Structures are given as C-alpha cells and as structure tokens.
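> model this:
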Amino acid sequence: MKIDLTGRTALVTGSTSGIGYAVAAGFANAGANVVLNGRSADRVAAAVDKLTAETGSEKVTGVAADIATAEGADSLFAELPEVDILVNNTGIFGPQPVFEIPDAEWLRFFEVNVLSGVRLTRHYAPRMVKRGWGRVVFVSSESSTMIPSEMVHYGMTKTAQLSVARGMAQEVAGSGVTINSVLPGSTLTEGVRAFIGELYPELPFEQAEREFMAKDRPTSLLKRLIRPEEIANLIVYTASDAASATTGAALRVDGGLIPTI
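This is a model prediction of the structure:
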C-alpha cells in the first residue's frame, strides 16, 4: 500500500524526538507538509534540520510552543491556524508511588497529557469539519488499559485520552473527519531508555531491556521494546485516506502486551 499525503499539512506535537519524530518522518516520506513542535526553539530547529536531511523533504517546518498551557497553545494557533492532520503526541511520564503523588503532580500530568490534546483538537477539528476532511490521532498507551502500578497518574491520563478521542469522534460523525487513539506498547525512546536504566542501573542496556520485558512487561508477545518507526507506521496509515472507515477507535500497536482479545 502506498500512502500519499501530498498537499496535506500534518502537525505532530512533541516531535523533536522519539515516537513523535518517527511519525513526522513517516509523514515527510509520504509527501506531507510536516510541522514539528516542542517547547524549545533550539530543539525544534535542530529537529527540522535533521528531518530535512534524513528525508530529503523541503516541506518540514517547526513551531516552538508549550502546548501544556493555554498561552502556548494560542501562540501555536497564531502561527498555524489550520492543519489537515493533528497528532497529539506530547506527553510526560515518570515513576512515583501512588500514595506519594501530590495534587500538583496529578494536575501537571493531566495538563500536559490530556488538556494539550483537548485544546488543539478543539481548535483544529471544527476547521477540518468545515473543509470536509481531517485526521486527529491521540497517542495514548497500553497503560490506558493496564494501569502501571509504578505510575498510576500516567495511566490515568492515557485512559482519559481514550474517552476524549471517542467523544470527539462522535461529535464529528459523518463529516469526513476521523478521530482515533493509538495505543503503543513500551517503545524504545530516549525517555524509556533512561527509565529502564534507572530501574536496572547495574546492567548493560541490552540486558536491562530483556529484564524489563520479562519482569515488568511479562505479557508482551513481542518480548522486546517496540521501535518508534513501528508505532509511526500505524499512525501514518490512520492519518491517510486509506483509513477512512476507522474512527472512534482505540488501535493497539502494543506487541500483544494487553492480554485480551
């Protein structure tokens, strides 16, 4: 299947590295006009240069904005009023015993992981409806259904994303706009590499990865960390014309980790 997104403008939030960067690369390779986003202007500029060099695309730009705040989102809208494809990828995670998480940390996780996507979809989706075509993808997680005991606040936000995406999909029913969630499993990003390193500091990373999958993610059928490009493949498809009948869905790319049919 050849996916052609020529003429489409795709915004990927949190895309200076990791899954977001891989998704942006997938869009660039499919011919889309790609807009990278992150909080740091320097990191965004470096990511734009890197992606341009790697893909050969001349249609890669970036906007630095902290979309975890209303002011940051407004600054993004001022520079980029409309898009055809929105991937809500911005997110944070980190382990903390559940009874030691203070109110401020619960709110911070919700603001970054949930409200950022709510703000952007609330702005862009109605404009997509007026044009009769659009794609929104929330990057959730397998943690939305298998809440990790070491970071319950993170799992809570990922579950909330599923509700938000489904409800918004119902609101744009029959419009030509689709809104879906994608649920990655544990993926080899810089953040996850550091996280596993903290859990198993005495082990080389390759061995730490095996220990993590065996002990902390034992239900995985893949038995390894997923690579960002493998997540990006599903997201790029979901954002294409080929996925026109898929909406309101929670799509798993978790390596079989969730033990349910």
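
> contacts and neighbour counts: CA atoms only from here.
OK.

> what ranges do the helices span in the stretch 101-250 of the chain?
Counting by DSSP state H, counting those that start in this stretch, the stretch 101-250 of the chain has helices at residues 103-110, 116-131, 152-171, 190-199, 205-211, 228-238.

> Format these as TSV; extra columns: mean neighbour count.
Shown next, in TSV, are those (neighbours: other CA atoms under 10 Å):
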stretch	mean neighbour count
helix 103-110	14
helix 116-131	19
helix 152-171	21
helix 190-199	15
helix 205-211	16
helix 228-238	21
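
> of all these, which lies closest to G38?
helix 116-131 (12.2 Å; CA to CA).

> what helices or strands is the closest one leaning on?
Contacts defined by 3 or more CA pairs under 8 Å, 6 or more residues apart in numbering; DSSP states H and E place helix 116-131 against helix 70-79, strand 85-88, strand 134-139, strand 177-184.

> mind putting those in CSV, distance to R39 included?
Output for these, formatted as CSV (distance: least, CA to CA, whole Å):
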stretch, distance to R39
helix 70-79, 9
strand 85-88, 14
strand 134-139, 18
strand 177-184, 23
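
> Now render these as a markdown table, adding mean neighbour count.
Putting these into a markdown table (neighbours: other CA under 10 Å) gives the following:
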| stretch | mean neighbour count |
| --- | --- |
| helix 70-79 | 15 |
| strand 85-88 | 27 |
| strand 134-139 | 27 |
| strand 177-184 | 27 |
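
> From the geometric centre of the chain, which residue sits farthest away?
For the chain, the residue at maximal distance from the C-alpha centroid (CA atoms, centre = their mean) is E202, at 30.6 Å.

> contacting residues for the residue nearest to G62 when sequence neighbours are not counted?
The shortest distance from G62 to any non-neighbouring residue, by CA to CA, 6 or more residues apart in numbering, is to L36 (4.4 Å). Taking CA atoms under 8 Å, 6 or more residues apart in numbering, we find L36 in contact with 11-16, 21, 24, 44, 47-48, 60-63.

> To compare against the first, here's the next sequence to fold:
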Amino acid sequence: MELDLKGKRILVTGSALGIGRATAACFLAEGAEVILNGLTEAEVAAAREALSPLGTVSGLAADLGTAEGADALLAFAGTPDVLVNNVGIFSVKPFAEITDADWMHHFNINLMSAVRLTRGVLPAMLARGTGAIVNLASEAGVKPLPQMIHYSVTKTAMIGLTRGLAELTKGTAVTVNAVLPGPTWTEGVEAYFDGLARETGRPVDTIIESYFREGEPTSLIQRFVKPEEVARMIAFIASSPASNGAAYRIEGGIIRSIL
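Now for the predicted structure:
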C-alpha cells in the first residue's frame, strides 16, 4: 500500500529497539527519512547501522526523561513531518512499594517526553498546516494492570493528552492520534520473562502460555503482538489525514468492548 510518505521526515523516540525500531524500519520502507533516538550512543549507533540499508537514517542519544534530553533532540531533529512519541518504560511492582520516585520516573519518560517534544513541534506544524503526531499508549491505559499501576496511569494520561492535543488542530491538516498496543514481544518483555523463568525454574514457553491463559484470558489472539504489527498501524495512522483524536487498539482483543 502506498502511504504517501516518501521524502517525509520522521522522528521516532525510543527507536533503538522494540516497537520504535520496527516503526523506524516501516517508515524507511515507505521512502521516508527517519531520525532515531535511544538512551545511549552505542544503541543508537547499532540501530543506525542496522537500518541504514533501508534508507536515510540519523540518530541522537538523549534521555527523554529530562527536559534537557528533549531539548537536545528537538534541536537535532528540527520540525519533523511526523513525530512518533514511542519511548516508554514499564516495571512490575506491588502498589504499596511504588515510591514517589518510581511514579515520577515513569511519568517523566512515558508522558512528559511526549508533552515536551509535542510542545516543541506542534506550533510549527500548525503554522504550516500539516503534520502528524502518533502517541504510544497501551491497552493498560484502558484496562489498568494491578501489577503495573504506575505504568497504566501514565498510559491513561497519554490517551487524554492525545485527545486534548487533537482539539488544538481543528481546521488544519495536522493530526494527533494514539495507538494502544497489547502485550508486545520486545527485548524488554523478553528479558522480563527470561528473568521470571530463572527465578521460578520454569521454562519460558510454559510461563508465556500460563500468562495468556491466566493473566490475559480475554486476549483473542492468545499470543504476544509483534513489534512489526504495531509499526504498520503507526505508519498507516500517520498517513491518514481524516483520522484525528482517535485511540487505535492493536491489543489482540484483550479489551472486551466494541469501541
């Protein structure tokens, strides 16, 4: 499918690994120019090397959990045609043990990174009348996970941020939408399940099977979403001018709702 993205300049945060890297690859395959971002120079360099055969790609290491990191990335990227606010973290922790520092760390990375970067690019997008912003939320933003309440709350906030920002674009060709992935098999999730396997002495495959059977019984696909599946939806939404202020689910049917 031709998404009319050739020559577009795309900024994807948290794109050294996981969904972000798959998204960068998807945009490159459509002929776009991609700006990568990661936490360290080493991971950005590795991603750039892996993706450069696909097209024009650059990158900057910056901690987007800080205002300084966001400012540095904005200075490097300028005003992209598309901003994908993908960077995010998660952790499994009992609610009573989640400290104020834990809460603020998750909010700074999962939400404030999007606030700061959008604040930096949206005025220019509105001035020229075109542009797209795609925010990565989660099914946990609609169906909060008790083992990750702090993560879930940041994703609920991301959905609210998305709709509020979209209201600012009325009468222009600028769009702001959210994507809500379900459990996705990224490097971080793989590391978590590998650690759980070591702790419990159970095979990883067995743990994963029980996770969907017991932890996510409403999942209709009964498997992890692939990063490439999320990436394709992000690229499609970014190229769809009639879509604005929406929250798109790609969570395998976990949320038992028709909307």
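
> After superposition, what's the TM-score here?
TM-score of the superposed chains, computed with TM-score structural alignment, normalised by the length of structure 2, equals 0.96; 256 aligned residues with a CA RMSD of 1.1 Å.

> Which of the contacts of L36 of structure 1 sits closest to R108 of structure 1?
Distances from R108 of structure 1 to the contacts of L36 of structure 1, taken by CA to CA, are shortest for G14, at 16.0 Å.

> Thought V87 was touching the closest one, still the case?
No. Look at G14 of structure 1 against V87 with CA atoms under 8 Å: they stay out of range, at 9.2 Å.

> just to revisit the earlier point, output the helices of the stretch 101-250 of structure 1 as JSON lines; include the columns distance to F93 of structure 1.
Conversion of the helices of the stretch 101-250 of structure 1 to JSON lines gives the following (distance: least, CA to CA, whole Å):
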{"stretch": "helix 103-110", "distance to F93 of structure 1": "8"}
{"stretch": "helix 116-131", "distance to F93 of structure 1": "15"}
{"stretch": "helix 152-171", "distance to F93 of structure 1": "6"}
{"stretch": "helix 190-199", "distance to F93 of structure 1": "9"}
{"stretch": "helix 205-211", "distance to F93 of structure 1": "18"}
{"stretch": "helix 228-238", "distance to F93 of structure 1": "17"}
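
> So for T6 of structure 1, which of the ones you listed sits nearest?
Taking CA to CA, helix 228-238 is the member of those nearest to T6 of structure 1, at 12.8 Å.

> how big is the angle separating that closest one from strand 177-184?
Helix 228-238 of structure 1 runs at 160 degrees relative to strand 177-184, counting by axes from the mean of the first three to the mean of the last three CA atoms, to 10 degrees.

> superposed on structure 2, where does helix 228-238 of structure 1 end up, distance-wise?
Helix 228-238 of structure 1, aligned to structure 2 and superposed, deviates on average by 0.5 Å (mean CA distance after the TM-score superposition for structure 1).

> now stretch 153-163 of structure 1
Stretch 153-163 of structure 1 sits 0.3 Å off on average (mean CA distance after the TM-score superposition for structure 1).

> In structure 2, which residues correspond to that stretch?
The aligned range for stretch 153-163 of structure 1 in structure 2 is 150-160, by TM-score structural alignment.

> dump the residue contacts of whichever residue in structure 2 pairs up with V114 of structure 1.
Using TM-score structural alignment as the criterion, the counterpart of V114 of structure 1 in structure 2 is L111. By CA under 8 Å, 6+ apart, the residues touching L111 of structure 2 are 154-155, 157-158.

> again, only this time at 6 Å
With CA atoms under 6 Å, 6 or more residues apart in numbering as the criterion, no residue contacts L111 of structure 2.

> any idea how far the residue positioned nearest the centre of structure 1 is from W106 of structure 1?
For structure 1, N89 is the residue whose C-alpha lies nearest the centre (CA atoms, centre = their mean; 2.6 Å). Distance, N89 of structure 1 to W106 of structure 1, using CA to CA, to the nearest Å: 19 Å.

> What of D49 of structure 1?
35 Å.

> And T121 of structure 1, by the same measure?
For T121 of structure 1 relative to W106 of structure 1 (CA to CA), the value is 22 Å.

> How about T52 of structure 1?
T52 of structure 1 sits 37 Å away from W106 of structure 1, going by CA to CA.

> Now do the same for A77 of structure 2: its match in structure 1.
A77 of structure 2 maps onto L80 in structure 1, by TM-score structural alignment.
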